[in-house]
Each structure stands twice: as C-alpha cells, then as structure tokens.
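Peer 1: the following comprises the amino acid sequence and a computationally predicted model.
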Amino acid sequence: MRWKRAVGRVFLAATVALTGFVGAAGPVGEGLGGAPGGGRGPMTLATARDLTGYLGPLLADWNRERPGEKVTLVELPDSADEARSQMITELRSGAGRYDILNIDVAWTSEFASAGWIAPLEPARFALKSFLPPVVGTATYAGKLYAVPYVTNAGMLYYRRDLLDREGERPPRTLAELERQARTIAPKHGVGGYAGQFLPYEGLTVNVAEMVYSAGGSILGDEGERVTVDSPAARAGIGFLARGVRDGWIPEAALTFKEEESRRAFQDGRLLFLRNWPYAFAATSGEDSKVAGKFGVVPLPGIAGPGTSVLGGSNLAVGTHARHPASARDLIAHLTGEPVQRRVLTEGSLPPVRASLYEDPELVRSFPYLPALRASVLSAAPRPKSPRYEQVSLVVQAVTHDAMAQHQEPGAAVRRLADELAAIPRRG
C-alpha cells in the first residue's frame, strides 16, 4: 500500500505541522497587483527544506509548461524557526528575492501585519473547494493574505487490541480517555497517554487543543484580547497536569516531540497517543510492534469529539515580489485538485481539497483519511497574533511548569493570562 511504501519519506515529516508543499492545475488569470499583462516572469519560491523529495518534480512540470515563468526553489533550513528567521531577514530587506513563500499557518497574521505579504483576491482561488476551516488560517483582519496549501490536524492513536480485550471503544470524551488511561493501561504494562510535551511549538499545539476541546480559547480578536483566564482553560491545562501527577501521563512524555512520542507508541509503550497523520505510515511499518493493532480517531473533548489545532502551510505572495501575476498563477496551480492529489500520494502530506478525503481509491491507500477529515472539519487555528512567536513561548513556559508540578493549574492559567497581556499587540 502507498502509505506503507511512504514510511521512509514520512519518517522525516515530523515537521509536517510546520512545512509542506504541492499543487494542481488551476485557472490562469490576473489577480491583484501589477498592471494588466504585467508582473509576469521567472519566480522564486521559498520554503523550509523539502524532506519528502516530491516538490522538485511538481515544479519541473510547471517549468516545462511555462518556461517564460520558470520557478526556482529556494530551500531554507528544515527547522521551522530557522526558516522563519531567514524569511523575515530577506523580507525586511525589501529586496524582493522571494516571490512566493510557503509559510506555516501560524505565521500568516505576523507576516500580514508586518506588511511582508500582499493581500489576495479570494475570487481568484477555488476556496470553496477547500476544507472550510483551513481557509481561516490564511486570513488576517478580514482579508485573504495567503492560500492554504497543506493542512494537518492532530488525531488520537489508540491500541485497538488492548481496548478490544477490555470490551471498550476508543474514547470520545476527555473523561473517558482519562478513565481508560488510568485503569486499562496499567493492566497491560503500558503508559496511558502522551502527546508532544517538551517546551517547543508542539506543546503550544497540544495545550491549545486541550483548551479548545474544553470549550475555551487563548486569544480573541486577532490577538487583541486575552481570553485564556477561563474555567475551560483551567480544565484543559488541569487535565494535562493531573495526568502527570497521577501517573497516567508518563513523566518521560515531558521530553517528547513528534518522533519521540511516535516511537513510544510504535514500540508498544503507550495506550493512547496524540500525533499528526504522518505517524500512521511509520507506525504501520515492519519494525512497528503495534502494526495492525492500532486505530485512529478524532481527539476527544468535553462532551464528544474535541477540537484539533490546524497545522500545515499556506502560500503567500511577497509584497516586493518581482512577478506577482505569475506568482498568483503558480499558487492556483499548486492548490488545484490534480496537484493536491500528488501532495498526498507522492508527498504523504494532507491536502486542502475536500473531495480528496472522500475518494475511495485514496481512502484505501490512506485509511486514516476519514478520521483526518473529521479532525480538520472540527479544528481551529492556533491563536492568531502579530506576535505569535512570543505568544507561543509564553504558552510553552507556563504550561510546562504546570505539567512538571511547579505550579498548580489555576495559578498557571492566571500567570498565562498576565504574561500574554504583557505582549505588545502590534509592531
């Protein structure tokens, strides 16, 4: 099956929450920017390093068909932080070296607020064909500043064999998850639950998912309001802190990123794991102790399915792009259905086109697609803010302290609200 053959590629995709790339045939025409008939010519496309190796052939197809608008790929470091830093340095210079930028969905507000990327005409792109929640990651202040290219959503991996032995179904609520992690896992000598709990961007995602799934939020009004001081936030952060305190979240999980957590589940050391879709292929490989013994469902919430945080990347046109009309055409191409299909089949990355999630052939090859579709449809963006990097660092520091039992959850939420309120809103 394709998802098994893709294990080698997908193993490298633990950064998939922050990177991605692919395209499809879209209509050619003028969008915003540039005089009619102008703004066309060669382009550069900047992205974090393409770890899966599928992007080069996609762009080669474009270059053969449109040699006068050849696109050159500029690969930055695969670290999201380093890629972002290099993009910002170039954009601040105003040199216009990058016509198109493949940016993490969490960077849209920051880049738009700073004036580094140009607004786009929504009618130019087939946004109604996308999974609806992903479009929200590409907007800021009521305007479209990018086009969704690759999406992602967290899902719950569970040991189907162990739940079957106990006559249990996978949890739909956080209370069920806690009960099963507390009572079933010890019977089988495994840890109860883990996610990505090291203080880095993954922890911000995990915490936001818990707060959202409990019915709360972290920021409102494009980062203008701090909304985290709520019973929902105390419940979500309390869930994580209580898990470590009571032992059904292993203490080792406080050091987990995507790959460490995947290996723990793959090696048979966990009953439940929160991770991205990329983990499905690797966990189904020949070296996995749980291959054929696990399942995937949407994350649980308070009274039913929870809310995942959207990952993935968006394509934006730089404000100083040399050839913005060609850049918009390339974005339409890369987000059209034919190329989006290749994003999935060749890159093993979740596409943004809704129809692909219900394609019988694709579902046979990628069995997690129905659960992923449900997760994306109920998902929400990370907190929007022009100062997102600072927001994320605060969330990581405070919530890790709570999980490490250095601060009780109620006090941690109050501290989180105070520190978020101290971050400048603009500039």
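Peer 2: Noted; the coordinates are in hand.
Peer 1: please count neighbours and contacts with C-alpha atoms only from this point.
Peer 2: Fine.
Peer 1: show me where the stretch 51-200 of the chain has its helices.
Peer 2: Here the stretch 51-200 of the chain has its helices, by DSSP state H, counting those that start in this stretch, at 55-65, 80-93, 108-113, 132-135, 160-165, 174-187.
Peer 1: show me what the second one is packed against.
Peer 2: Okay, so that is helix 80-93. Applying 3 or more CA pairs under 8 Å, 6 or more residues apart in numbering; DSSP states H and E, one finds that helix 80-93 contacts strand 43-48, strand 71-76.
Peer 1: name the residues of that helix that are buried.
Peer 2: Residues 80, 83, 84, 87, 91 are the ones in helix 80-93 that count as buried (16 or more other CA atoms under 10 Å).
Peer 1: and the furthest pair within those residues?
Peer 2: 80 and 91 (16.2 Å; CA to CA).
Peer 1: just to revisit the earlier point, got JSON lines for the buried residues of helix 80-93, with distance to residue 419 too?
Peer 2: Below are those laid out as JSON lines (distance: CA to CA, whole Å):
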{"residue": "80", "distance to residue 419": "24"}
{"residue": "83", "distance to residue 419": "26"}
{"residue": "84", "distance to residue 419": "24"}
{"residue": "87", "distance to residue 419": "27"}
{"residue": "91", "distance to residue 419": "29"}
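Peer 1: just checking, residue 321 touches residue 94?
Peer 2: No. At 9.3 Å, residue 321 does not count as touching residue 94 under the criterion of CA atoms under 8 Å.
Peer 1: where's residue 211 relative to residue 99, distance?
Peer 2: In this structure, residue 211 and residue 99 are 37 Å apart, going by CA to CA, to the nearest Å.
Peer 1: over to residue 293?
Peer 2: Distance, residue 293 to residue 99, by CA to CA: 46 Å.
Peer 1: between these two, which is the more surrounded one?
Peer 2: Between residue 293 and residue 99, residue 99 has the larger neighbour count (other CA atoms under 10 Å), namely 26 against 15.
Peer 1: what secondary structure does the residue nearest to the more buried one when sequence neighbours are not counted sit in?
Peer 2: Computed as CA to CA, 6 or more residues apart in numbering, the closest residue to residue 99 that is not its neighbour in sequence is residue 321, at 4.3 Å. Per DSSP: H, G, I helix; E, B strand; the rest coil, the secondary structure class of residue 321 is coil.
Peer 1: what ranges do the helices span in the stretch 201-350 of the chain?
Peer 2: Under DSSP H, counting those that start in this stretch, the stretch 201-350 of the chain gives helices at 201-213, 231-246, 258-266, 278-283, 324-334, 337-345.
Peer 1: distance to residue 31 and mean neighbour count for those - can I get that in TSV?
Peer 2: Formatted as TSV, these follow (distance: least, CA to CA, whole Å; neighbours: other CA atoms under 10 Å):
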stretch	distance to residue 31	mean neighbour count
helix 201-213	34	26
helix 231-246	42	21
helix 258-266	39	22
helix 278-283	34	25
helix 324-334	6	26
helix 337-345	20	23
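Peer 1: let's bring in a second model and compare:
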Amino acid sequence: MVTLPRRRFMQGSALAAALAAAAACSSGSGSSGSSGGSGGEVAFEGTGPITWVQGKDNSGGMVQKRIDEWNELYPDEKVTLIELSAEADQQRQSMVQNAQTNSEAYDVISVDNVWVSEFAANQWIVELPADELKNDDIIQPVWDTGVYMDRFYAMPFATDAPVMFYRKDLLEEAGVEVPTTWEEVTAAVDAVRALPGHENIGGFGGQWAKYEGLTCNISEFIHTAGGAFYDDEGNLVINTPETVAGVKAAIDAFSGDYIPTKALEWMEEDGRNAFESDSLLFYRQWPYQYANNLENLGTDKFDVAALPTIGGNAFVPTLGGHNCAITTNCQNKATALKFIKWFTSEDSERYALDTQTLAPILGSLYEDEEMLEKFPYLPILKDSLDAAKGRPQAVAYGDVTAAIQDAVYPELQKGGSAEDAVAALESRLKDLA
C-alpha cells in the first residue's frame, strides 16, 4: 500500500489531528472572526450586495423565487443569483478560475461536498463559525462534509443520495414486481422488452458520461462489491478482488445491454429525458428528479424504490450534496454569513424540498407528516443517505476523479477488462502521491 502525502488527503483521525495542529499555529477561531482562505484572522464584517453562485437551476426558477424573498426582506443586502453550467466539472472549473484570478465576482458559492477539502486547503474559502450554524437536527454525516482539518468551512444546504426511479406503468403492464436485486432488474427488463413496442427500451440507466457522474456511479459498484479506493489512513487499497468484481459488474451490465450504451453519453438530464420519453425503464438518479417526473409523467407512470442489491450485497450509494461557502475575496462577509443562515434554515430547507425535491439536511423533515404526504419516498431516501459512502476526500480531488474516469471509461466503452481498469487506476493514483 502507498501512503498518500498529507497535502492531498485528510482521512484518518491521526492525520487530521496533525494537520489541524499545524493549522492552529498560524490561525485563530471564534464566532465573530475565523481563520480561513487568507490564512489569517477573518472578520465577518461588511454588509451590502452579494452573489450566490450555483449550478444551473433545473427547478423552473424556484431558486430565484426564494432569493426574491430575501431581497424583499433585505433590500440593502441584495443577493444576485449566478447560474453556472449544469455539469459539475464545469462548475468547479469556473469557481477555481474565479479564485485563482482573485476575482470578487463570486461571494457565496455552492460547492460539491467533495470540493471542500480542495477549496479550503487552497485558501479559496474561509472558515465559518460552526457554533453559529450547528444544530442537533442536522444529519451528522451531512454536517461532516463541511469539515476540513477539524475546522468547518462549508455549510450543507442540500444533501443527496441516489434512489431508483422506475416506470410503474410498464412494470404493471409486464406483470412484474418492483425489483430489489440486480437479477430481478435484468428479469424485469427482459419482461418489458417482450411487450409490443418496447423491444428496444433501455434497462437500468445512470450517469456514465466521462465526468463526475461516472465517478459517482462506478464508486457505487465498487463499494457495493466491498472494494474501496483508500483506507481510513489514506492508504491506496484499490487493487483488490472486491474492487475488480465491482468494476466487472458494471462492464458486464453494459456488455449485456442492461445498462444502455447510450448511458456512456448521459449526464443527469439526459437520462431523465430518456426515462420520461418511454426509452428507459429504471434510472439511478438523485431525488431532484421527482419534481420533474410529477410534472411530466404523473404518479400513475413512475415511482421510487431502493437501489437493488448486486451480487447479494446491499447497494452502497454515493453521498452527494452541496454546501455553502464564503469566498476569500467576498467583501460583504457579514451579509454572506447572514444569507447562509437564512438559506439553510428550516423554512428554506422545507422550501427546497417542497419546490425542488432537494434532500434536506434536517433529519426531522424526513418524518414530517406534511412532507411525507407530498413525498412518500422520503423514508427510502433517508435509508439511502444512511447507507451512503462518500468519494475520496482529496485535496487534489480534481486529479483523483479524472484518474478514475480515465481508467474506467475506456473499459466500459469496449466491454474490456476489469483487471486492466483497476490496474490502470492504481497506477494513476500512485502517480498522484
């Protein structure tokens, strides 16, 4: 095993403690000022206009409507929404470029939880006053996504774990039950394909284009098979029979045409469009899709279930989600912190669930009677969150995810060798050490 250098990984309690001790030598903390992107004391001062920067809003303008409510309450602290690409990789690139050019265009940014370590280590975001933001209702693993070196840098506003959307109407027409195992998934696909007019329907879709979605999807196959990328101390442990088995299961699913070849070009919305146009039976997807399906399909045609076991192993979803972070160059940090508190309040979390079906950070909303009546899948989502596992918490996460994609994607394309994919990935990750 290869031990990764501390500048790249923060896994393991001993390693995190050592890094935190080093950081403490040059910075302070407190509720009114904290160490952060600048490496020194940061006061949460300055009120006035700020920007909220996130990926493309697929909710039909519901984010802007919520921001309009803020702007009515606080007209002297106006928030302007900046929408970036719908693709996670391009969102990250835009934010990195903004930080590297010392631009003041971005104030509060929506960071994927796997970017927190990178953005904090590179001093692009500031430490937040944890004592002003934490409450007992926040799901602990979700809160932990905002921590780097025992310091809190990014407040979660939406968590995420995938579920299985399925075409209820087509399963009923074929006379099959909702599958709970991969074997039942493939049998259901065969049964629906036997129906007139559905001979070529796609089976089990996911986001397999060569971008962050591929990392999430292949991580699930690897983790479900019992494999891993790194252990808790940050040691590389990728080349194991379990990891090979996970990659092989994915390759075989493509070769057997149960994951459609078209999925190698799919990001989130591509697969959703296929699902809603009678071209896909099952879709591994984030819960935000529920609102779109309600509008475009109706409850008679779709439903949500837990993702299937694979090889007898319970499915291990990838923990997703986004966090609010304040950029180092933000000039109105008092307003930025005030906005984060408002944007992650119970009212805002309820609004985001109600209007965008974003997974809330508050455990109580998964048991809320009003929300359960509107969104009966919430217990399934909560189970998925409880079972979820994060991607590698790397400071150089962009390099790590690129290595995963570069090693795995070609073998998926050609129905190649899982052993070759894992060996290539091990070599690439060693080169990053």
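Peer 2: Great, that's in hand. What you see is a predicted model; the values in this text were computed from it and never measured.
Peer 1: thinking again about what came up before, so which of the helices of the stretch 51-200 of the first structure is the most surrounded?
Peer 2: Most buried of those by mean neighbour count (mean count of other CA atoms under 10 Å) is helix 108-113; its value is a mean of 23.
Peer 1: how big's the offset between it and the second structure?
Peer 2: Its matched residues in the second structure lie on average 1.0 Å from helix 108-113 of the first structure after superposition (mean CA distance after the TM-score superposition for the first structure).
Peer 1: which elements pack onto that helix?
Peer 2: strand 139-140.
Peer 1: so where in the second structure does the strand it packs on end up aligned?
Peer 2: Here strand 139-140 of the first structure aligns to the second structure at residues 147-148, judged by TM-score structural alignment.
Peer 1: tabulate the helices and strands packed on helix 80-93 of the first structure in TSV, adding columns for distance to residue 241 of the first structure and mean neighbour count.
Peer 2: Shown next, in TSV, are those (distance: least, CA to CA, whole Å; neighbours: other CA under 10 Å):
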stretch	distance to residue 241 of the first structure	mean neighbour count
strand 43-48	34	24
strand 71-76	36	17
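Peer 1: quick one: what's aligned to residue 388 of the second structure in the first structure?
Peer 2: In the first structure, residue 388 of the second structure lines up with residue 379, judged by TM-score structural alignment.
Peer 1: looking at the helices of the stretch 51-200 of the first structure, which is nearest to residue 29 of the first structure?
Peer 2: Nearest of the helices of the stretch 51-200 of the first structure to residue 29 of the first structure, taken as CA to CA: helix 55-65 at 15.7 Å.
Peer 1: alignment lookup: residue 294 of the first structure to the second structure.
Peer 2: Checking TM-score structural alignment: residue 294 of the first structure goes with residue 302.
Peer 1: assess the claim that that match and residue 171 are in contact.
Peer 2: No. The criterion here is CA under 8 Å, and residue 302 of the second structure misses it with residue 171 at 9.7 Å.
Peer 1: one step back: to residue 356 of the first structure, which of the helices of the stretch 201-350 of the first structure lies closest?
Peer 2: In terms of CA to CA, the element of these nearest to residue 356 of the first structure is helix 337-345, at 6.9 Å.
Peer 1: re earlier: and the helices of the stretch 201-350 of the first structure: which comes nearest residue 107 of the first structure?
Peer 2: Among the helices of the stretch 201-350 of the first structure, helix 201-213 sits nearest to residue 107 of the first structure (CA to CA), with 12.5 Å.
Peer 1: what range does that closest one cover in the second structure?
Peer 2: Residues 212-224 of the second structure are matched to helix 201-213 of the first structure when aligned by TM-score structural alignment.
Peer 1: now that stretch, how far from the centre of its chain.
Peer 2: Mean C-alpha position of stretch 212-224 of the second structure versus that of the full chain (CA atoms, centre = their mean, to the nearest Å) differs by 11 Å.
Peer 1: give me the mean deviation of that stretch from the first structure.
Peer 2: Stretch 212-224 of the second structure sits 1.3 Å off on average (mean CA distance after the TM-score superposition for the first structure).
Peer 1: what's the local residue count around the closest residue to residue 400 of the second structure other than its chain neighbours?
Peer 2: Using CA to CA, 6+ apart and skipping the chain neighbours, the partner closest in space to residue 400 of the second structure is residue 429 (6.8 Å). Residue 429 of the second structure has 21 neighbouring residues, counting by other CA under 10 Å.
Peer 1: identify the residues contacting the residue nearest the centre of the second structure.
Peer 2: Among the residues of the second structure, the one closest to the centroid is residue 320, at 2.3 Å (CA atoms, centre = their mean). Neighbour list for residue 320 of the second structure: 112, 113, 159, 160, 161, 390 [criterion: CA atoms under 8 Å, 6 or more residues apart in numbering].
Peer 1: with residue 71 of the second structure instead?
Peer 2: Residue 71 of the second structure is in contact with 77, 78, 79, counting by CA under 8 Å, 6+ apart.
Peer 1: so the last one sits right up against residue 50, yeah?
Peer 2: So the one you mean is residue 79 of the second structure. Yes. Using CA under 8 Å as the test, residue 79 of the second structure is close enough to residue 50 to be in contact (5.0 Å).
Peer 1: now do the shared contacts for those two.
Peer 2: With CA under 8 Å, 6+ apart, residue 79 of the second structure and residue 50 have no common neighbours.
Peer 1: need the contact partners of the match of helix 201-213 of the first structure.
Peer 2: Identification of contacts with stretch 212-224 of the second structure by CA under 8 Å, 6+ apart yields 88-89, 206-208, 228, 242-247, 249-250, 267-268, 310, 313-318, 389, 391, 401, 404-405.
Peer 1: change it to 6 Å
Peer 2: 207, 208, 243, 246, 315, 316, 317, 318 (CA atoms under 6 Å, 6 or more residues apart in numbering).
Peer 1: and the furthest pair within these?
Peer 2: 207 and 243 (19.6 Å).
Peer 1: show me what contacts the residue opposite residue 412 of the second structure in the first structure once aligned?
Peer 2: Aligning on TM-score structural alignment places residue 412 of the second structure opposite residue 403 in the first structure. Listed by CA under 6 Å, 6+ apart, the contact set of residue 403 of the first structure reads residue 241.
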